[in-house]
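A.B. asks: I would like to see how this sequence folds:
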Amino acid sequence: MTPALQRSSTRPTELLVTGEFAFSAADFRAIAEIAKAEAGIDLPESKATLVYSRLAKRLRSLGIATFAEYCNTVHSNDQERSSMIAALTTNVTRFFREPHHFEYLRNNILEPRAAHVRKGGRLRLWSSACSTGQEPYSMALTVLSVFPDAAELDIRILATDLNPNVVAHGKRGQYRKEELADVPQAMRSKWLEAVPGDSDSMRVSDAARSLVAFRELNLMGSWPFKGPFDAIFCRNVAIYFDHDTQGMIWGRLSNLLADDGALYIGHSERVSGSALKVLTTDGVTTYRKKSETHR
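C.D. replies: This next block holds a predicted model:
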């Protein structure tokens, strides 16, 4: 049976959701406070049913009887806190999602820099919420379409996510064939390879995987790198944050962009805050950093 959302109240013991586990207003607030402090995730009370359905699986897995007990566990257990955040975030991704971003990357970032890179210049790209790896590998395949010898050049792609499980998946670089449907055939035949003993899957080739470094990273924490990046993908991440947090993230990202570098965001997102002083729109959900002389 689908859990039912109850009338909201300021009384902490009133149930927000009735179902297998009682879920009170106090339980929801405790979870929301942890999600905000840990990962910047903004959870309005209207998300109570979603929170319940995502976390009820964790209670069953751990053999915990109540949400109050679960909240105590999350407070005292770093690993479960990480698992909770992973459960609350949606890892919807696919290869070459928003294909216009990759066309722009090739035509406006990679090709104009080709001569510089071939003379020994560096090229740095960042997938800041890489999920299970489809986005950074789409970036890598786009790079290889311009630089087939990328392994011999100073080209690197950083792929980060706060969820260790999806980072591990990305590092493996293995996907079901149906997940590869949006990879152009020419790229698939050149840069993907068969998996021995598994006819339903393919693996990203060493040439592409060697370009990508996967790391765990919470965007709300410290960033142990300085950039600058020629392009940053931060798509469908800000939707989890409140307006002030969004502005802060956009500002930090823009500070790490190289002059004339590109920032790609989700289709329902808009850059706000201090970043607007240095970024200008340049296509659908694409921003370009102004050169210092034009600020």
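A.B. asks: drop to CA atoms for contacts and neighbour counts, all remaining ones
C.D. replies: Will do.
A.B. asks: ok, now which ones touch Asn165?
C.D. replies: If you count contacts by CA atoms under 8 Å, 6 or more residues apart in numbering, Asn165 has none.
A.B. asks: and the nearest residue to His267 once chain neighbours are set aside, how many neighbours?
C.D. replies: Closest residue to His267 apart from its sequence neighbours, by CA to CA, 6 or more residues apart in numbering: Thr285 at 6.1 Å. Here the number of neighbours of Thr285 (other CA atoms under 10 Å) works out to 19.
A.B. asks: pretty sure Thr285 contacts Ala262?
C.D. replies: No. Counting by CA atoms under 8 Å, Ala262 is not a contact partner of Thr285; they are 10.3 Å apart.
A.B. asks: how about the helices in the stretch 1-150 of the chain?
C.D. replies: For the stretch 1-150 of the chain, applying DSSP state H, counting those that start in this stretch gives helices covering 25-39, 48-62, 67-76, 78-88, 99-104, 111-118, 134-146.
A.B. asks: nearest to Ala159, out of these?
C.D. replies: In terms of CA to CA, the element of the helices of the stretch 1-150 of the chain nearest to Ala159 is helix 134-146, at 6.2 Å.
A.B. asks: name the residues that touch that closest one?
C.D. replies: If you take CA under 8 Å, 6+ apart as the criterion, helix 134-146 is touched by 93-97, 102, 105-106, 110-111, 114, 126-127, 130, 150, 157-159, 170, 187, 191, 204, 208-209, 211-212.
A.B. asks: second chain to compare with the first, below:
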Amino acid sequence: MNALVTNGDAAVQAGVGGPSLGEAEFAFLREFVLQQCGISLGDHKRQLVQGRLLRRLRALNLPGFAAYCDLLRRDPDAELGELASCISTNVTSFFREMHHYDMLVADLLPRWLEDKKKNGGRLRIWSAGCSTGEEPYALAMVLAEAIERTGSTVDAKILATDLSPQALEAARKGVYPVDRLGGVDDARRRRWFMRGEGAYDGYAQVHPRLRELVTIQPLNLLHEWPMQGKFDAIFCRNVVIYFDKPTKQRLFARYAGMLESRGYLFLGHSESMYGLSDDFDLIGRTVYRKRT
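C.D. replies: Down below sits the predicted model:
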């Protein structure tokens, strides 16, 4: 759920007090980010990237962007997550695009749980680009509720992955300011969150039951995927919008390979698979079903 840095980041645009990002360094960073993250940085993003990466230079005690580029050349995997965190902004919320959750509650989860009970097997959902955890924990809420309603004993879990170390750390903690719970109704707040006290006043932590259902792991969508089993649904919302066309095509083909027959792929409200894949049918608002 990462969004590229935007022109509205005035503080970053200023980029005051630090080395400048030269043309050669920016050209390297653009190519590096494109190859490693699938994100295309336009010429107009140079000042913004400079402002964001200045913080990283200070943290690493590096003298300039040339030294940072050398670091990426020497050990790209070690720094890739931090770089992705610097040039992206995690934009997410609980129950964002509620129609997706409505479909899960009304149709998909009851059907999947019944099918798994009859035929065996496990239920798996993947939140690809989970950001700070709001999406997988919202999925866990509706999954836990469906399990409670049906009395199911099916092995059901949610995998949550992201490239950003900071986002993953926040997701693992599962602690959020109360004002971030705007998408959660009162009944779910009472059922699935524990209010903080003392130093944690104004914060809420997700219920241990939700944490049991969610496994959080680092993953670069453009690199190798270690998962062996297939998924009933993949949520990849507001992630591919910044990828170039070839990257999207490769990613959708890989998703098709990771989905069960007739499995579901959920995209963000401004994303589309039109002209990018023949493996899926559009069956709802940014909801796609694998054809076979």
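A.B. asks: TM-score of the superposed pair?
C.D. replies: Once superposed, the chains reach a TM-score of 0.87 (TM-score structural alignment, normalised by the length of the second structure), with 279 aligned residues with a CA RMSD of 2.4 Å.
A.B. asks: out of the contacts of helix 134-146 of the first structure, which are inside strands?
C.D. replies: 126-127, 157-159, 204, 212 (DSSP state E).
A.B. asks: among the residues you listed, which two are most distant?
C.D. replies: The largest separation in those, counting by CA to CA, is between Trp126 and Val204 at 18.3 Å.
A.B. asks: which one's the longest strand in the first structure?
C.D. replies: strand 257-265.
A.B. asks: average distance between that one and the second structure?
C.D. replies: On superposition with the second structure, the mean distance recorded for strand 257-265 of the first structure (mean CA distance after the TM-score superposition for the first structure) is 1.3 Å.
A.B. asks: ok now the next helix-or-strand element following that strand, how far from the chain's centre?
C.D. replies: Next in sequence after strand 257-265 of the first structure, counting helices and strands by DSSP states H and E, comes strand 279-281. For strand 279-281 of the first structure, the separation from the chain centroid amounts to 21 Å (computed by CA atoms, centre = their mean, to the nearest Å).
A.B. asks: mind giving me the packing neighbours of the helix or strand following strand 279-281 of the first structure?
C.D. replies: Counting by DSSP H and E, the next helix or strand C-terminal to strand 279-281 of the first structure is strand 286-289. Strand 286-289 of the first structure sits against strand 257-265, strand 279-281, with contacts defined as 3 or more CA pairs under 8 Å, 6 or more residues apart in numbering; DSSP states H and E.
A.B. asks: which of those strands is buried the deepest?
C.D. replies: strand 257-265 (a mean of 23; mean count of other CA atoms under 10 Å).
A.B. asks: which stretch of the second structure lines up against that one?
C.D. replies: Under TM-score structural alignment, the match for strand 257-265 of the first structure in the second structure covers residues 259-267.
A.B. asks: look up how far Ala170 of the second structure lies from the aligned partner of Thr142 of the first structure in the second structure.
C.D. replies: Taking TM-score structural alignment, Thr142 of the first structure has Val142 as its aligned residue in the second structure. To Ala170 of the second structure, Val142 of the second structure is 21 Å away according to CA to CA, to the nearest Å.
A.B. asks: so stretch 213-229 of the first structure aligns onto which residues of the second structure?
C.D. replies: With TM-score structural alignment as the criterion, stretch 213-229 of the first structure aligns to 215-231.
A.B. asks: what about the matching stretch, how long is it end to end?
C.D. replies: First-to-last residue span, stretch 215-231 of the second structure, CA to CA: 14 Å.
A.B. asks: map the residue nearest to His267 of the first structure onto the second structure.
C.D. replies: Checking TM-score structural alignment: Thr285 of the first structure goes with Thr286.
A.B. asks: need the contact list for that match.
C.D. replies: So Thr286 of the second structure contacts 266-269, 271-272 (CA under 8 Å, 6+ apart).
A.B. asks: so which of the residues you listed persist in the first structure?
C.D. replies: With both residues aligned by TM-score structural alignment, their matches' CA atoms under 8 Å, the contacts of those that the first structure also has are 266-269, 271-272.
A.B. asks: with adjacent residues omitted, what lies nearest to the residue nearest the centre of the first structure?
C.D. replies: In the first structure, the residue lying closest to the centroid (CA atoms, centre = their mean) is Ala129, at 1.9 Å. Residue nearest to Ala129 of the first structure in three dimensions, not counting chain neighbours: Asp161, with 4.8 Å by CA to CA, 6+ apart.
A.B. asks: how many other residues sit next to that neighbour?
C.D. replies: By other CA under 10 Å, 22 other residues sit near Asp161 of the first structure.
A.B. asks: against Cys130 of the first structure, how distant is it?
C.D. replies: Counting by CA to CA - Asp161 of the first structure and Cys130 of the first structure are separated by 6 Å.
A.B. asks: joint contacts of the two?
C.D. replies: In contact with both Asp161 of the first structure and Cys130: Val167, using CA under 8 Å, 6+ apart.
A.B. asks: helix, strand or coil: sort out Trp225 of the second structure for me.
C.D. replies: coil (DSSP: H, G, I helix; E, B strand; the rest coil).
A.B. asks: these two touch, right, it and Gln217?
C.D. replies: No. Using CA under 8 Å, Trp225 of the second structure is not in contact with Gln217, being 11.2 Å away.
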